[in-house]
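Trainee: predicted model, plus sequence, below.
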Amino acid sequence: MARLISQNTWLRVFWSATSFPDKPKLKPGMLARFPRSDWKVYEAILSIKDEFPVVPMFSDYMLEFPSDYKPMRVSPTAKLLYSSENDYIYCKGNSTKIGEKYKNIFPVAAQLALISEMKSANYSLGNSYIHDLANGKGKTGNASMWRWCSTDHHLAIVDEQLTRAFGISRERVAPIIHAEQLQLV
């Protein structure tokens, strides 16, 4: 990269990669781990950052393989994806066509909640949702909600890792209080 980019010519360069598996072959009830090699490679890049004219910024495909962006019309499978510091964790349940239908997500969340890397419910909104599912609280949600909570957690963990990698300190800020419509006038 240093041969391609001259000093002070580019403001930002983004390095994008994924090590999320293309098509993991899992049966219902299985939990599998896949190394987050994309993050490990980025840590290696940061370890020699002085050799780069511009330090590349991190970008990943989160919890998807790039070819999975094609829309499909199929009944969803109850599944949750989770990121730890070192692994992508894939927890698969039954199809929503069989058994308890969308309640099939409850045992998936309960299984995920047992892993040692599981963060607390207040780590992110996604974690809170997963903990509620694991405890059988609230509604089951749907495939979009399951993807949202997994993605929300992934963004929180990557933010934490980038903050630590770049030595950025985080100040606690007061929670946002949403104004009522008439207060905005």
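Mentor: Nice, I can see it.

Trainee: contacts and neighbour counts: CA atoms only from here.
Mentor: Fine.

Trainee: the most centrally placed residue in the chain: what's it in contact with?
Mentor: Of all residues in the chain, the one closest to the mean position by CA atoms, centre = their mean is H154, 2.2 Å from it. Neighbour list for H154: 62-63, 82-83 [criterion: CA atoms under 8 Å, 6 or more residues apart in numbering].

Trainee: if you set the cut-off to 7 Å instead, what comes out?
Mentor: Contact criterion CA atoms under 7 Å, 6 or more residues apart in numbering gives 62, 82-83 as the residues in contact with H154.

Trainee: and what of K101?
Mentor: The neighbours of K101, taking CA under 7 Å, 6+ apart as the test, come to nothing; the list is empty.

Trainee: where's it relative to S144, distance?
Mentor: The spacing between K101 and S144, counted by CA to CA, to the nearest Å, is 15 Å.

Trainee: still on that earlier bit, now find how far off-centre whatever helix or strand the residue nearest to the centre of the chain lives in is within its chain.
Mentor: Under the assignment given by DSSP states H and E, the secondary-structure element containing H154 is helix 143-165. A distance of 4 Å separates the centroid of the chain from that of helix 143-165, by CA atoms, centre = their mean, to the nearest Å.

Trainee: use this one as the comparison:
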Amino acid sequence: MEFLPRREWMLFKALVAALPANVRCPGFGDYVIAAVTFAQGDMRFMRGSPNVRYTIDDGWLVAKAKRQKTGANQAYPGLCGAIVASGQFMGGGFSEGGKYIDGCRLGTEKLGNQTTWKWVATNHHITKVVADLARLSGT
């Protein structure tokens, strides 16, 4: 499992902490779970490796498997299990994405495909960012 820092979030928190009380707080935005740059090549022939991305306080956990020619989605229950076992999993009740991760691990959700897992990661990320912003503003 890989940890990637949420640099935009850490910078935003530092900026907000440094602002005087009477200054309007800027809005926050990031790249969600997408990479800032795109892979080069003909996308019709490129196949990604199975991965599950999960937003945590100041970073992302990324569980990856090696790309297989067939049955690549069979890796997802194990990847979900790694996220749950990491000690950073916020539970299936935190977000619909988290619910899907837990369900895939348990075999109650479909294995999905790369589109499914982008939705799962994006749903959880947006839910986490909203919760982070609410906590940062004291609401």
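Mentor: Perfect, I can see it now. Remember, it's a predicted structure, so these values are computed and weren't measured experimentally.

Trainee: picking up where we left off before, tell me the residues of the second structure aligned with the helix holding H154 of the first structure.
Mentor: Mapped onto the second structure using TM-score structural alignment, helix 143-165 of the first structure covers residues 114-136.

Trainee: can you tell me the mean distance of the matching stretch from the first structure after alignment?
Mentor: After superposition onto the first structure, the mean distance of stretch 114-136 of the second structure to its aligned counterpart is 0.6 Å, using mean CA distance after the TM-score superposition for the first structure.

Trainee: identify each buried residue in that stretch, please.
Mentor: 114, 117-118, 120-129, 132 (16 or more other CA atoms under 10 Å).

Trainee: the second structure: which residue goes with Y102 of the first structure?
Mentor: Under the alignment defined by TM-score structural alignment, Y102 of the first structure corresponds to N73 in the second structure.

Trainee: my guess is its match contacts K110. True?
Mentor: No - counting by CA atoms under 7 Å, K110 is not a contact partner of N73 of the second structure; they are 9.6 Å apart.

Trainee: look at the two and report which has more neighbours.
Mentor: N73 (18 against 14; other CA atoms under 10 Å).

Trainee: so who does that one touch?
Mentor: If a contact means CA under 7 Å, 6+ apart, then N73 of the second structure has 50, 111-113 as its contacts.

Trainee: so which of those residues is the closest to G92 of the second structure?
Mentor: L111 (16.3 Å; CA to CA).

Trainee: tally of neighbours for the equivalent of S116 of the first structure over in the second structure?
Mentor: Alignment note (TM-score structural alignment): S116 of the first structure maps to G87 of the second structure. Residues contacting G87 of the second structure under the criterion other CA under 10 Å number 8.

Trainee: so G87 of the second structure is in which element?
Mentor: Assigning secondary structure by DSSP H and E places G87 of the second structure outside every helix and strand.

Trainee: measure Y90 of the first structure to L46 of the first structure for me?
Mentor: 28 Å.

Trainee: can you check M145 of the first structure too?
Mentor: Going from M145 of the first structure to L46 of the first structure by CA to CA gives 34 Å.

Trainee: ok, Y90 and L46 of the first structure, which is more surrounded?
Mentor: Using other CA under 10 Å as the criterion, Y90 of the first structure and L46 rank with Y90 on top: 22 against 18.

Trainee: what about the more buried one, which SS state?
Mentor: Using DSSP: H, G, I helix; E, B strand; the rest coil, the secondary structure recorded for Y90 of the first structure is strand.

Trainee: excluding chain neighbours, what is closest to the aligned partner of it in the second structure?
Mentor: The pairwise alignment with the second structure assigns Y90 of the first structure to V62, based on TM-score structural alignment. Distance criterion CA to CA, 6 or more residues apart in numbering; nearest residue to V62 of the second structure, sequence neighbours excluded, is R53 at 4.6 Å.
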